[in-house]
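J.: Take this sequence and fold it.
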Amino acid sequence: MNNKYYKISLATMLLIFFSFATLLVWQYVLSLVFMEDEITFSASVVIGFLTCPLLIYAMLSGIYFFIFNKRPKYDKGITRYLVYLMFLSFAISLPISFYVDYKLKNAGYLTCDKISWQSPTTYVTNLSLCQ
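T.: Reported below is the predicted structural model:
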């Protein structure tokens, strides 16, 4: 693993993977913001939404380190605040999830049956939208 180009390509592949995961989480959050007919939401979506900046920054700073062989200028400060945001996401994810559940049910949304207890809850305006 001493090859510089191997490390850069591995970090780039991880960045692409986390970017697709981030897009999926953003899709869930945007469906909630725009109150679409089908909304997928849970505490894990909140954690993923608030943790995405840390993951993407970690991948970008890793690529920067492998290319220039030095850390970014304000790496420690940025990382510190992004880690605080990540820990905050763990603390506030459950209350936000309960609040969103309450608000969506009061807005007339119905919940679909879950595949497992860990899967996010799907809220729909009509039960025929459940698959």
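J.: rest of the way, CA atoms for contacts and neighbours
T.: Will do.
J.: Only the buried residues of the longest helix anywhere in the chain, if you could.
T.: For the chain, the helix reaching the highest residue count under DSSP state H is reported as helix 75-106. For helix 75-106, the neighbour count (16 or more other Cα atoms under 10 Å) marks 79, 82-83, 85-86, 89-90, 93-94, 97, 100-101, 104 as buried.
J.: Next, the structure of the following sequence, for comparison with the previous one:
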Amino acid sequence: MKTETIHGQIIAKANHYQAVSGKGGTRRIIKDEKIRAYEKSFIQQCHIYRNKRISGRFRLFVRVWHSSIRFDLDNSLKTLLDCLQMVDAIEDDKLCFQIEAEKHIDKYHPRIEFAILEVNEQKNIFQ
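T.: Coordinates of the predicted model:
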């Protein structure tokens, strides 16, 4: 199992959507520039898991170094899973059956480290 590191403060998608005008006076929700910039940075930095196309159940191991305690760990996980789909590391985040996550603080070098372990569908991981 290989570990990949992505440098930069991971952005919580929940806090970075904006409402804009749509057709016929409707409103639609889009990502703001901060989340798009993070996604672009993730895509540029992700090399180990890019195009792995994991299509079965998997376990995700994550260590997140936030620049401040004010950032939530759980919001980081959703962003990470979405970015993994963007780089074709995984086919669908619904295939994630277990997450082991840690939160750390590094004011000057925020980053995430993650590893993905494919799980045999027939094997019970708690035995």
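J.: Can you calculate the TM-score here?
T.: Overlay of the two chains. TM-score (TM-score structural alignment, normalised by the length of the second structure): 0.26; 63 aligned residues with a Cα RMSD of 5.0 Å.
J.: before we move on, back to that, so what does the longest helix of the first structure touch, helix or strand wise?
T.: Counting contacts by 3 or more Cα pairs under 8 Å, 6 or more residues apart in numbering; DSSP states H and E, helix 75-106 of the first structure is packed against helix 43-68.
J.: 10 Å instead?
T.: Other elements packing on helix 75-106 of the first structure under the criterion 3 or more Cα pairs under 10 Å, 6 or more residues apart in numbering; DSSP states H and E are strand 38-41, helix 43-68, strand 110-111, strand 121-124.
J.: if we can go back for a sec, save the buried residues of helix 75-106 of the first structure as JSON lines, and put in distance to Tyr28 of the first structure too.
T.: JSON lines is the format used below for the buried residues of helix 75-106 of the first structure (distance: Cα to Cα, whole Å):
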{"residue": "Thr79", "distance to Tyr28 of the first structure": "26"}
{"residue": "Leu82", "distance to Tyr28 of the first structure": "21"}
{"residue": "Val83", "distance to Tyr28 of the first structure": "23"}
{"residue": "Leu85", "distance to Tyr28 of the first structure": "19"}
{"residue": "Met86", "distance to Tyr28 of the first structure": "18"}
{"residue": "Ser89", "distance to Tyr28 of the first structure": "16"}
{"residue": "Phe90", "distance to Tyr28 of the first structure": "18"}
{"residue": "Ser93", "distance to Tyr28 of the first structure": "15"}
{"residue": "Leu94", "distance to Tyr28 of the first structure": "16"}
{"residue": "Ser97", "distance to Tyr28 of the first structure": "13"}
{"residue": "Val100", "distance to Tyr28 of the first structure": "13"}
{"residue": "Asp101", "distance to Tyr28 of the first structure": "14"}
{"residue": "Leu104", "distance to Tyr28 of the first structure": "14"}
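J.: What is the burial count for Phe41 of the first structure?
T.: 21 (other Cα atoms under 10 Å).
J.: isn't it right up against Val124?
T.: No. In this structure Phe41 of the first structure lies outside contact range of Val124 using Cα atoms under 10 Å: 11.2 Å.
J.: circling back: now find how far off-centre the longest helix of the first structure is within its chain.
T.: In terms of Cα atoms, centre = their mean, to the nearest Å, the centre of helix 75-106 of the first structure is set 10 Å apart from its chain centre.
J.: Could you report the distance from the most centrally placed residue in the first structure to Lys4 of the first structure?
T.: Nearest residue to the geometric centre of the first structure (Cα atoms, centre = their mean): Gly48, 2.6 Å. Here Gly48 of the first structure is placed at a distance of 30 Å from Lys4 of the first structure (Cα to Cα, to the nearest Å).
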